[in-house]
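Asks: only geometry, no sequence info:
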C-alpha cells in the first residue's frame, strides 16, 4: 500500500476554522489594467469607507519575508519560474481576512484568471458582493506608467505591452463572467483621479 505524503500545500488547505468570521464578510474584487489607478482608489476607499485592503501579490511577498515553510515553498516556486498554485494564494487571503478581525474587504488584482476565481469560490466558499473594474484604454495606461517611471525595471514600453496583453487574455474573461452575473461595476478610469473617486463613492455609499 503506497504511503501518501502530505505536502505543505495540503496542510495549508486543511488548516481552516469551523466557522471563519470572514465567511460573513463583504468582499469586493478590484480589477483593472496596469496603471488604472487601483491602488490609489483602494487607499481612498479604506480612508472613507473603512474597508481593509489586501493585494494578493503583497500577501505572497509578505509570506516569503516571514521565513515560514510556506514562504520558502513560494520562493522556490518563483525562483524555478513556476506559478504559485491558486490554493496557496486563496488560503493566504482567507488567513489575512480572519486575522484582520474586519468584515469588509477590498481584494486588489484578484482573481487574475479563471483558475483563481474557481479556487476562491471552492476554498473560501464565498462570492464577491461585486467586482469593481477600472476601465482604461491601453494608450492611457501606457502614458501613465511611463510618466510615473521611478526606475522600476518593469516600467518600459515592451514590458507594459506584455503586462496589458496578459491582463486582456487572463483577466477580461473574469470581468465578462461577473458581468454576466450582474456583479460588475465598471468605472471610467481614464478621468482624473478625483473624478474617478466621486464615481466610486456613489457605488459604495449605496
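Replies: Done, it's in. Small disclaimer: the values here were computed from a predicted structure and weren't measured.
Asks: switch to C-alpha atoms for all contacts and neighbour counts from now on
Replies: Fine.
Asks: Contacts for whichever helix in the chain runs longest next, please.
Replies: Assignment by DSSP state H gives helix 86-100 as the longest helix of the chain. With contact meaning CA atoms under 8 Å, 6 or more residues apart in numbering, helix 86-100 is reached by 9, 12-13, 20-22, 54, 56, 59-60, 103, 105, 115-116, 119-120, 123-124.
Asks: Below is an additional structure, to be compared with the one above:
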C-alpha cells in the first residue's frame, strides 16, 4: 500500500501544489538542530519579539497525518514512527501552502522561520527545484547541541507531549540515522555558502535567546 501511495504522490503532488502568485517573495530562515535542541522554543520567542511566522515542518506533517481525509496520512504516520524522513514532495507542498495562506491573509507577513527543514539532500534539492526564485533563504539558524542533552530533553518532553516519536528508540534513529547522517551534510553545504549562523543550544532558554537576538538584530 505504501508503494502505491508513493506512486500516487509522485503523480499528483506537483500539479496540486499552487504557485505563490504574490508581489513579495517569502523571506525564509531555516531553523535546524537535533531533536530536543530547542528549535520550537526559540522560534516561539523569535515570533514574539520579531514578528516572524513560524512554520514547523514536523508540526505540519503531524497535523496532516491526523487529518481524517488526508490521502497521505498513513504514509506520513509510517515514516514518523520509523524515524524516517517523509518524502520531500509532501513536505514542500505543506510548507508552500502555509506560506501562501499566511501572505494572502496579511501581505506584511512575509518573513518565515521554517523549523526542521531541509533535513537531507532530497529536501535540499526539492526546495531548490520547486522554490528557486519563489522564496529567498536568508540563512540557516543552527542550534548545536550534544546527543545526550537532546535525548534527555526529548524524553522529558515525551512525558507530556503525547508524541509517539519521543521515545529512546525513535530518538536514536532520528539523531544517528536522520540528523547526523542526513542533516549535518546539508548544514555543511550551507556553511560553504556562508549561510549558517550557529548557536550553542546547550545553555538555558534565555541564554540561547540572547545569542539569537544578537544575530537577528544584525541580520534579521
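Replies: Sure, I can see it. Bear in mind the structure is a predicted one, so any value in this text is a computation, not a measurement.
Asks: what's the mean distance for the longest helix of the first structure versus the second structure?
Replies: If you overlay the two and look at helix 86-100 of the first structure, the average distance to its match in the second structure is 0.9 Å (mean CA distance after the TM-score superposition for the first structure).
Asks: The strand ranked longest in the second structure vs the first structure - mean distance after superposition?
Replies: Across the second structure, the longest stretch assigned as strand under DSSP state E is strand 136-144. For strand 136-144 of the second structure, the mean deviation from the first structure after alignment is 0.9 Å (mean CA distance after the TM-score superposition for the first structure).
Asks: Beyond that strand, next helix or strand please.
Replies: helix 147-161 (DSSP states H and E).
Asks: Tell me how far the longest strand of the second structure lies from the chain's centre.
Replies: 11 Å (CA atoms, centre = their mean, to the nearest Å).
Asks: What of stretch 175-192 of the second structure?
Replies: On the basis of CA atoms, centre = their mean, stretch 175-192 of the second structure sits 13 Å off its chain's mean C-alpha point.
Asks: Excluding its own residues, what touches that stretch? List them.
Replies: Counting by CA under 8 Å, 6+ apart, 33-35, 83-85, 118-121, 124, 140, 142, 147, 196 sit against stretch 175-192 of the second structure.
Asks: Excluding sequence neighbours, find me the nearest residue to the aligned partner of residue 77 of the first structure in the second structure.
Replies: In the second structure, residue 77 of the first structure lines up with residue 75, judged by TM-score structural alignment. Spatial nearest neighbour of residue 75 of the second structure, chain neighbours left out: residue 2 (6.2 Å); criterion: CA to CA, 6 or more residues apart in numbering.
Asks: Do a quick rundown of the helices in the first structure.
Replies: Assigned by DSSP H, the first structure shows helices spanning 8-14, 38-49, 56-66, 69-79, 86-100, 114-123, 138-147, 157-166, 172-180, 193-205.
Asks: looking at those helices, which is buried most?
Replies: helix 86-100 (a mean of 19; mean count of other CA atoms under 10 Å).
Asks: What range does that one cover in the second structure?
Replies: Mapping helix 86-100 of the first structure onto the second structure (TM-score structural alignment) gives residues 88-102.
Asks: do the same with stretch 182-191 of the first structure
Replies: With TM-score structural alignment as the criterion, stretch 182-191 of the first structure aligns to 194-203.
Asks: How far off centre is the matching stretch?
Replies: The answer for stretch 194-203 of the second structure is 16 Å, by CA atoms, centre = their mean.
Asks: that older thread, so which elements touch the longest strand of the second structure?
Replies: Secondary-structure packing of strand 136-144 of the second structure (3 or more CA pairs under 8 Å, 6 or more residues apart in numbering; DSSP states H and E): strand 27-33, helix 184-192, strand 196-200.
Asks: Which residues does the last one contact?
Replies: Strand 196-200 of the second structure is contacted by residues 139-145, 187, 190, 208, 211-212, 215 when judged by CA under 8 Å, 6+ apart.
Asks: again, but for stretch 54-68 of the first structure
Replies: Stretch 54-68 of the first structure is contacted from outside by 70-72, 74-75, 89, 92-93, 105-110, using CA under 8 Å, 6+ apart.
Asks: ok, those vs residue 50 of the first structure, which is closest?
Replies: Distance to residue 50 of the first structure across those (CA to CA) is lowest for residue 105, with 9.0 Å.
Asks: neighbours of the closest one, just the number please.
Replies: Neighbours of residue 105 of the first structure under the rule other CA atoms under 10 Å: 21.
Asks: that older thread, nearest to residue 26 of the first structure among the helices of the first structure would be which one?
Replies: The closest of these to residue 26 of the first structure is helix 86-100. By CA to CA, the value is 10.7 Å.
Asks: Compute the inter-axis angle for the closest one and helix 114-123.
Replies: Relative orientation of helix 86-100 of the first structure and helix 114-123, computed by axes from the mean of the first three to the mean of the last three CA atoms, to 10 degrees: 50 degrees.
Asks: quick revisit: same list, the helices and strands packed on strand 136-144 of the second structure, but as JSON lines with distance to residue 66 of the second structure please.
Replies: Formatted as JSON lines, these follow (distance: least, CA to CA, whole Å):
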{"stretch": "strand 27-33", "distance to residue 66 of the second structure": "24"}
{"stretch": "helix 184-192", "distance to residue 66 of the second structure": "29"}
{"stretch": "strand 196-200", "distance to residue 66 of the second structure": "33"}
